[in-house]
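Asker: After the sequence you'll find the predicted model.
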Amino acid sequence: MTEPVARLTGHAVTGSRRLSGDLREATLDDERVVVAKHGHAPGAAEAEAAGLRWLAQPGVVRVPAVHGFDENWLVIDRVPDGRPSAEAAERLGRGLARLHASGAPAFGAAPPDGPADAWIGLAPMANVPGEDWASWYAEHRVLPYVRAAVDAGTFGPAEAAVFERACERFAAPAEPPARLHGDLWNGNVLWDGHEAWLIDPAAHGGHRETDLAMLHLFGCPHLDRVMAAYQEETPLADGWAARIGLHQLFPLLVHTVLFGQSYAGQAVAAARAVLEPFHRFE
């Protein structure tokens, strides 16, 4: 690990330790502390680096600086350890609103210089541009993972049919493409005691409610303060809370593909909830 860190940063490594999994911490000869992450697949480091730089570009949220990457390694700043606070959560809410408002060229657009074949966690994610959010979301963020779950034997034909019917009902307020983190669950929000930092993006152009739905899916410290500050900065369209399940289909299906039956029932339930308002009138 020391060789790629030295090569990518241009500084000698004076100390290192393993953090977890594919993460290593390294101290450089100028006393900076960085994190080296080993990519799980070709292109993963490139995609994450492009996403971090795209999220950092507007200067409205904290993300680790990228020091370099190659086919196998990504080297970024080490986020200091700390505890979440209500004040930091409010700043995060305002920052997310401004980040989303900074926009993207299209739904599904990759970050500049980022690959079209990207990743969300360990699952592949295609960045394919589209003009209409509902059809793009169905085609590129829901159905590919339904098919993967069917191929793995996690879903049968009946479950797949639920998602197919739900895709025909997708609707959300017309808004321009937002600049999304794309994998905004609680584990990808770090707190340094003063600010919240965003890590491990699956960045792309999408609907801003998708990022917020991911925060709701697995919880987030002071989430009520995050949302209140977001709403003050850029109010969400009426009915946003009722659409949380719609936007959670994507991460739930990704988790179903990665982890199997433990998330399958929750994903099917979310798809049925999308259909429920229509069943009342059928």
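Answerer: The structure has been received and is ready for your questions. Numbers count the residues shown, from 1 in each chain.

Asker: drop to CA atoms for contacts and neighbour counts, all remaining ones
Answerer: Noted.

Asker: helices or strands up against the one helix or strand residue 211 maps to?
Answerer: For residue 211, the host element (DSSP states H and E) is helix 208-218. In this structure, helix 208-218 packs against strand 178-180, helix 244-259, with contacts taken as 3 or more Cα pairs under 8 Å, 6 or more residues apart in numbering; DSSP states H and E.

Asker: Next one for the comparison:
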Amino acid sequence: MAKYRKSRAFAPQGFFECEGKGLKWLGEARSQGGPRVVDVYGWGDGWLDIERVNSCSPTPKAAHDFGVALAHMHDAGAEYFGSAPAGYDGTCYFGPLQDPVPMDTGKWTNPVDYLGDGRLLPMVRLGIKRGELNDNDLQMTQEVIDALPDLLGPAAQDKPARVHGDLWSGNVMWTDDSGQAEAVLIDPAAHGGHREEDLAMLNLFGMPYLDEIIDGYESARPLKKGFPDRITIWQLYPIAGHCVFFGGGYVSEYRAMCRSLLS
């Protein structure tokens, strides 16, 4: 299989090791029906060698099959909300290759504390430090966190899932290397999280055949009632991240999302 080297000079400590072990951890779920994940051949301080994948266009069937497989990957689980990939004990990261930021790990036992303390507050505080967000944004974020038990409803009872963590459409490749179109996952921020995180991220920037993916997912693992109303909750963290990385219109988008959840 041809190799592709992903590299960056002066990458943060453990960045490529975390990604490599995250890919392997997600790939372990394939034995339980999980999706294809790019093979990992090795890594160093500034590089990661992975399988080179030939791309093709998705099909409705491939999308449905991916939804089924994604449910099985989530079902493979994690010990805690906030768990790092198996065998990795360094810093985890979220964000683009040129500006990844630390993503907290921990042993949260419920989605409310995990999302509030482990994801939203650290990212918003980083946004304040970088001058993109302000104290009012922090206060509004805290109000959303205080409301999470009600906002999450039945989904607050879910167990930790094995999630990709950065599952926007650009990190789902489609290939017909095997003779028919199938999804293959790349570039994760893998961790123990909530299954609805990945689904909300697929919804964030547009995804081909998203309805087919969700239908496939629910045929394997029905989501808790009210999932469409919770999508915005799970999109807060990546949009707060985009405030940190890019500023601009993402700041007003984050504020509008918070207000919509509090209204």
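Answerer: Structure received. Since this is a predicted model, take the numbers as computed values, not measurements.

Asker: Fetch the TM-score of the aligned pair.
Answerer: Remark: TM-score between the superposed chains equals 0.90 [TM-score structural alignment, normalised by the length of structure 2]; 245 aligned residues with a Cα RMSD of 1.1 Å.

Asker: sorry, back to before: between the helices and strands packed on helix 208-218 of structure 1, which one is nearest to residue 196 of structure 1?
Answerer: strand 178-180 (16.1 Å; Cα to Cα).

Asker: What is the equivalent residue in structure 1 for residue 189 of structure 2?
Answerer: Matched across to structure 1, residue 189 of structure 2 falls on residue 202, judged by TM-score structural alignment.

Asker: quick one on the thing from earlier: how about the helix holding residue 211 of structure 1: buried residues?
Answerer: Across helix 208-218 of structure 1, burial judged by 16 or more other Cα atoms under 10 Å covers 208, 209, 210, 211, 212, 213, 214, 215, 216, 217.

Asker: Tabulate those residues (CSV), appending distance to residue 248 of structure 1.
Answerer: Output for the buried residues of helix 208-218 of structure 1, formatted as CSV (distance: Cα to Cα, whole Å):
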residue, distance to residue 248 of structure 1
208, 12
209, 10
210, 7
211, 9
212, 9
213, 6
214, 6
215, 10
216, 9
217, 7
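
Asker: Out of those residues, which comes closest to residue 84 of structure 1?
Answerer: For the buried residues of helix 208-218 of structure 1, the nearest to residue 84 of structure 1 is residue 215 (14.7 Å; Cα to Cα).

Asker: residues contacting the residue mapped onto that closest one from structure 2?
Answerer: Alignment note: residue 215 of structure 1 maps to residue 202 in structure 2; criterion TM-score structural alignment. By Cα atoms under 8 Å, 6 or more residues apart in numbering, residue 202 of structure 2 lies in contact with 167, 168, 169, 210.

Asker: ok, 6 Å please
Answerer: 167, 168, 169 (Cα atoms under 6 Å, 6 or more residues apart in numbering).

Asker: Pull out the buried members of those.
Answerer: Buried among the contacts of residue 202 of structure 2 (16+ other Cα under 10 Å): 167, 168, 169.

Asker: Make a markdown table out of those and add secondary structure and distance to residue 130 of structure 2.
Answerer: Output for these, formatted as a markdown table (DSSP: H, G, I helix; E, B strand; the rest coil; distance: Cα to Cα, whole Å):
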| residue | secondary structure | distance to residue 130 of structure 2 |
| --- | --- | --- |
| 167 | coil | 25 |
| 168 | coil | 24 |
| 169 | helix | 27 |
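
Asker: can I get those residues in TSV with distance to residue 159 of structure 2?
Answerer: Formatted as TSV, these follow (distance: Cα to Cα, whole Å):
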residue	distance to residue 159 of structure 2
167	19
168	22
169	25
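
Asker: Who are the contact partners of the residue lying closest to residue 201 of structure 1 once chain neighbours are set aside?
Answerer: Nearest residue to residue 201 of structure 1, sequence neighbours excluded (Cα to Cα, 6 or more residues apart in numbering): residue 181, at 5.1 Å. The contact partners of residue 181 of structure 1, by Cα under 6 Å, 6+ apart, come to 201, 202, 203.

Asker: ok, the residues you listed vs residue 90 of structure 1, which is closest?
Answerer: Once Cα to Cα is applied, the member of those that ends up nearest residue 90 of structure 1 is residue 201, at 20.6 Å.

Asker: How many residues are close by that closest one?
Answerer: Neighbour count for residue 201 of structure 1, taken as other Cα atoms under 10 Å: 25.

Asker: for it, helix, strand, or coil?
Answerer: coil (DSSP: H, G, I helix; E, B strand; the rest coil).

Asker: That one and residue 275 of structure 1, how far apart?
Answerer: 30 Å (Cα to Cα, to the nearest Å).

Asker: Repeat that for residue 210 of structure 1.
Answerer: Taking Cα to Cα, one finds residue 210 of structure 1 at 18 Å from residue 275 of structure 1.

Asker: likewise residue 165 of structure 1?
Answerer: Taking Cα to Cα, one finds residue 165 of structure 1 at 8 Å from residue 275 of structure 1.

Asker: Go through stretch 114-132 of structure 2 and flag the buried ones.
Answerer: 114-128, 132.

Asker: Which stretch of structure 1 lines up against that stretch?
Answerer: With TM-score structural alignment as the criterion, stretch 114-132 of structure 2 aligns to 136-154.

Asker: Can you tell me what sits against that stretch?
Answerer: With Cα under 6 Å, 6+ apart, stretch 136-154 of structure 1 has contacts from 130, 155, 156, 167, 250, 253, 257.

Asker: tell me which element residue 238 of structure 1 falls in.
Answerer: Residue-wise, residue 238 of structure 1 maps onto no helix or strand under DSSP H and E.

Asker: in structure 2, which residue is closest to the centre?
Answerer: Nearest residue to the geometric centre of structure 2 (Cα atoms, centre = their mean): residue 165, 1.7 Å.

Asker: how about that one, what does it touch?
Answerer: Neighbours of residue 165 of structure 2 in contact, by Cα under 6 Å, 6+ apart: 188, 189, 190.
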